[in-house]
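Undergrad: Here you go, sequence then predicted model.
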Amino acid sequence: MSLKAFIHVQHLLGTGHVVRASAIGRALAARGVEVTLATGNRIPQTVETAGLRIVDLPPVRTVDARFNRFVTPDGREIDDDWRAARRQATLDAFMSEDFDLLLTETYPFGRRPFAFELDTLVEAAKSLPRPAFVATSIRDILVRKQEIHKEEWMAKRALASYDRILVHSDPEFVKLEASFPFAKDVDHLVRYTGYVGGANAPEAPEGLGEDEVIVSCGGGAVGQHLLEAAVDAASLSRRAEDTTWRILAGHDIADDVMETLLRRAPAHVAVERVRRDFPSLLKRARASVSQAGYNTVLDILNAGIPAVFVPFAQIRETEQQQRAEALAAKGCAVVIPEKTLTPEGLAAALDDALALPRNPFQVRLGGAQASAEILLSDLKERFS
């Protein structure tokens, strides 16, 4: 009888959360586990979900980076009735089968506004006649909270209800304590997996990406300012004005923004939506200009090309800034604050990045596979 896993993921602005969750799901499925992925937002077409059973929960997204107002696809703000329906849908999906493993992506180290749903889910898992093994999946760097008691709550919640904390990082590069002050309290639950990449990306058509500057802002709805600055910066760079700039916009960037970018773009600038062959484009490119999201940075490190990072840093976001600065300290990137971004500054930063000595920085990879092996070992110990 095969093991069964239930993975819950809620991405709100970017797509990194669902990319990691689906990658771990596929790694478990490849090892014979029946995997259900319950998602609270639309899964982008660029995310591979083959081999997973997908449960579409009532979808929701955030209004902005404050993460304190949430709306349905038609723009209605969620209310108590919506929360009750969402909680019941999640519980029904989980109780429909006898799951051996519950994996909550981020929670309780984030997504606290969804505690109304996730606490019920975790309690259900722990209350089964044969309690499920409960684990959480978190990225390399957490967003710091202004109130220390919220971070203390995260540790207490994990200690009370969780059996394992998977940290998708290379501890030689960044450890949990770099962004979480209560890391020592939960250290016995932590396992570092290495970085989690996405699916094997298709190869780009021959010649595409060759010696280009690839500008990207992830697969979500943020990054418009970066894309607009890049359109103008393409004609200002001294070291890269002679090559194609390929600007890739997330699927949730508005159509009217895309039309404006296309209209303003000079002849040597291509503007299109984000592509599944993005990693192979990077490997052929002269340089990358991007935000500093988890998956994008991983693709850039794999490509080993010079990079300019413009970290997403709206409201209280700290995660991308910390990741970008850590890479800049390794001598393989230049960082520009989002709030001071101009076309002139972006062009100058790219010229500086292209002047850096080639210094590829390697991090531990294979995080999805390592996560699957850790969890299977945990399950074997629990249920043997």
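TA: Done, it's in.

Undergrad: Every contact and neighbour count from this point should use C-alpha atoms.
TA: Will do.

Undergrad: And the nearest residue to Arg364 once chain neighbours are set aside, how far from Ala183?
TA: Leaving aside its chain neighbours, Arg364 sits nearest to Gly194 (4.9 Å; criterion: Cα to Cα, 6 or more residues apart in numbering). As for Gly194, its distance to Ala183 is 17 Å (criterion: Cα to Cα, to the nearest Å).

Undergrad: take a look at this one as well, against the first:
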Amino acid sequence: MTKRVLFYVQHLLGAGHLVRSAIICRALSEAGLDVHLISGGAMADVDAGGASVHQLAALHCAPGNFSRLLTSEGKPADDAFKSSRRDMLLALFRALKPDILITEAFPFGRRQMRFELQPLLEAAGDATPAPLILCSLRDILQTSRKPGRDAESAAIVNARYDAVLVHGDPAFARLQDSFTEAEAIRRKVRQTGIVADLARRRWRHGVNADAQVLVQAGGGAVGAALMKAAIDARPLTLLKNSPWLLVGGNNMTEEDVLRLRGRAPEGVRVERFIADLAARLGLCALSVSRGGYNSVAEILHARNPAVIVPYAQDNETEQAFRGQLLAARGLARVVAEEYLSPESLAAAIDAALSHPPPESGIDLNGARKTAAIIRDMLG
């Protein structure tokens, strides 16, 4: 009988968590499992392969305020809304009767979703037979801002979870580097390698003299500042005559997009969204992006020259740490957000272009290894 997987993911700002989860679900489905992806964020067009996708009433957060959950209408999510969502999630669990339940990020993150995840874990524990409970976790965590948070996460793992699937290569980033209680959960950790979409094209030096410079800004006011710096940096770089594509992301306002288009000279295209953005990495002359997990996974696979400008506002530490690790290996040039200027960005672009990255040696087969680990756990 085909084993069934229920995979819960909640993206709150960008769609990165959902994109990574979809890649994993695709691999699980290809491995012969009956996969059901439950998404709690805004609807997005992702390729989950043969997995069935179930959409909860969408919730998101405003940039810089992850404690306040908002509905798709931009209203605060009240108790009635949360109760309705919880009931739908529990109904799906009871109807699907999964053999494996996977929660993305929780209990290491997504604590604002405890109103539905704690009841879900309780229902899973009470089910007969009870499913295996796993956590899907990226390799680098946001440093905890409150004392005791890491210990709380470890306690939940040890009480409720059968395993934590860490989607990273410890040769690149170790869990203990960003999670203080790693030793407490050591027996439950399974390293999978980084989850990258290996079907994408890889960059080849000198293939296309007209290749674009691809700038992925990540949206919001901070994204607009990066795109403005990129526009002003272009005439200072070795790629001043190449076409540049600047993509702001869904969180960038239309007002910002129009303002940037008015500033952009001929040869610079500004868009809010591009459907085949990841596929363009293997064709671009150089990439400028934030330091999020998915962006870095795509860059490591494509192996194109890259500049990283890590998001560092609101006390965020994850991207800056990932940038440091990349720079230490010569895999990308990094410009700290506080030092971002046309001049600093142009210098980093020329340096990256002059020294194409070496083979990383980092395990990028995380999706398939996740599927193999789960098949092995099912017996």
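TA: Looks like it came in fine. Remember, it's a predicted structure, so these values are computed and weren't measured experimentally.

Undergrad: List the TM-score for the superposed pair.
TA: TM-score for the superposed chains, counting by TM-score structural alignment, normalised by the length of structure 2: 0.93, backed by 376 aligned residues with a Cα RMSD of 2.2 Å.

Undergrad: check contacts around the residue nearest to Arg364 of structure 1.
TA: 167-171, 363-367, 370 (Cα atoms under 8 Å, 6 or more residues apart in numbering).

Undergrad: which SSE is it in?
TA: According to DSSP states H and E, Gly194 of structure 1 maps onto no helix or strand at all.

Undergrad: gap between it and Ala372 of structure 1?
TA: Taken as Cα to Cα, the span from Gly194 of structure 1 to Ala372 of structure 1 is 12 Å.

Undergrad: again, but for Gly366 of structure 1
TA: Taking Cα to Cα, one finds Gly366 of structure 1 at 10 Å from Ala372 of structure 1.

Undergrad: With secondary structure added, can I get the contacts of Gly194 of structure 1 in CSV?
TA: Shown next, in CSV, are the contacts of Gly194 of structure 1 (DSSP: H, G, I helix; E, B strand; the rest coil):
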residue, secondary structure
Val167, strand
His168, strand
Ser169, coil
Asp170, coil
Pro171, coil
Val363, coil
Arg364, coil
Leu365, coil
Gly366, coil
Gly367, helix
Ala370, helix
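
Undergrad: Now do the SS call for the residue nearest to Ile43 of structure 1 when sequence neighbours are not counted.
TA: Leaving aside its chain neighbours, Ile43 of structure 1 sits nearest to Val18 (7.3 Å; criterion: Cα to Cα, 6+ apart). Following three-state DSSP, the label given to Val18 of structure 1 is helix.

Undergrad: Mean distance between the host helix or strand of Thr296 of structure 1 and structure 2 after superposition?
TA: Per DSSP H and E: Thr296 of structure 1 is located in helix 294-303. Compared with structure 2 after the fit, helix 294-303 of structure 1 shows a mean deviation of 1.3 Å (mean Cα distance after the TM-score superposition for structure 1).

Undergrad: hmm, who's touching that helix?
TA: So helix 294-303 of structure 1 is contacted by 16, 19, 139-140, 195-198, 218, 279, 282-284, 288, 290, 307, 320, 360-362 (Cα under 8 Å, 6+ apart).

Undergrad: State the distance from Asp350 of structure 2 to Tyr339 of structure 2.
TA: Distance, Asp350 of structure 2 to Tyr339 of structure 2, by Cα to Cα: 17 Å.

Undergrad: of those two, who's got more company?
TA: Asp350 (18 against 11; other Cα atoms under 10 Å).

Undergrad: check contacts around the more buried one.
TA: Counted by Cα under 8 Å, 6+ apart, Asp350 of structure 2 has contacts 237-238.

Undergrad: The one 10 residues further on too?
TA: For Ser360 of structure 2, the contact set (Cα under 8 Å, 6+ apart) comprises 300, 329, 331.

Undergrad: Distance of the spatially closest residue to Ala50 of structure 1 that is not a sequence neighbour relative to His8 of structure 1?
TA: Of all residues not flanking Ala50 of structure 1 in the chain, Arg26 sits nearest, at 7.3 Å (Cα to Cα, 6+ apart). Applying Cα to Cα, the value for Arg26 of structure 1 to His8 of structure 1 is 14 Å.

Undergrad: And the contacts of the helix or strand where the residue nearest to Ala50 of structure 1 lies?
TA: Assigned by DSSP H and E, Arg26 of structure 1 belongs to helix 16-30. With contacts defined as Cα under 8 Å, 6+ apart, helix 16-30 of structure 1 is touched by 7, 9-11, 34-37, 39, 43, 47-52, 105-106, 137, 196-199, 293-295, 368-369, 371-372.

Undergrad: same thing with stretch 242-250 of structure 1?
TA: Contacts for stretch 242-250 of structure 1 (Cα under 8 Å, 6+ apart): 209, 211-223, 227, 230-231, 234, 258, 268-275.

Undergrad: Just the terminal-to-terminal distance for that stretch.
TA: Stretch 242-250 of structure 1 end-to-end distance (Cα to Cα) = 26 Å.

Undergrad: And that stretch, what's buried?
TA: 243-250 (16 or more other Cα atoms under 10 Å).

Undergrad: how close does the aligned partner of Ala23 of structure 1 in structure 2 get to Asn365 of structure 2?
TA: Using TM-score structural alignment, the partner of Ala23 of structure 1 in structure 2 is Ile23. In this structure, Ile23 of structure 2 and Asn365 of structure 2 are 11 Å apart, going by Cα to Cα.

Undergrad: So for the two, which residues contact both of them?
TA: By Cα under 8 Å, 6+ apart, Ile23 of structure 2 and Asn365 have these common neighbours: 195-196.

Undergrad: who's more crowded, these two?
TA: Ile23 (21 against 18).

Undergrad: so how far is Leu246 of structure 2 from that one?
TA: 25 Å.

Undergrad: Same question for Gln176 of structure 2.
TA: From Gln176 of structure 2 to Leu246 of structure 2 the distance is 36 Å (Cα to Cα).

Undergrad: Give me the buried stretch members for stretch 72-83 of structure 2, please.
TA: 72, 77, 82.

Undergrad: swap in stretch 138-151 of structure 1?
TA: 138-144, 151.

Undergrad: Take those and keep only those in strands.
TA: 138-139 (DSSP state E).

Undergrad: would a markdown table of the buried residues of stretch 138-151 of structure 1 with distance to Phe99 of structure 1 be doable?
TA: Shown next, in a markdown table, are the buried residues of stretch 138-151 of structure 1 (distance: Cα to Cα, whole Å):
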| residue | distance to Phe99 of structure 1 |
| --- | --- |
| Ile138 | 21 |
| Arg139 | 24 |
| Asp140 | 27 |
| Ile141 | 29 |
| Leu142 | 28 |
| Val143 | 30 |
| Arg144 | 33 |
| Glu151 | 29 |
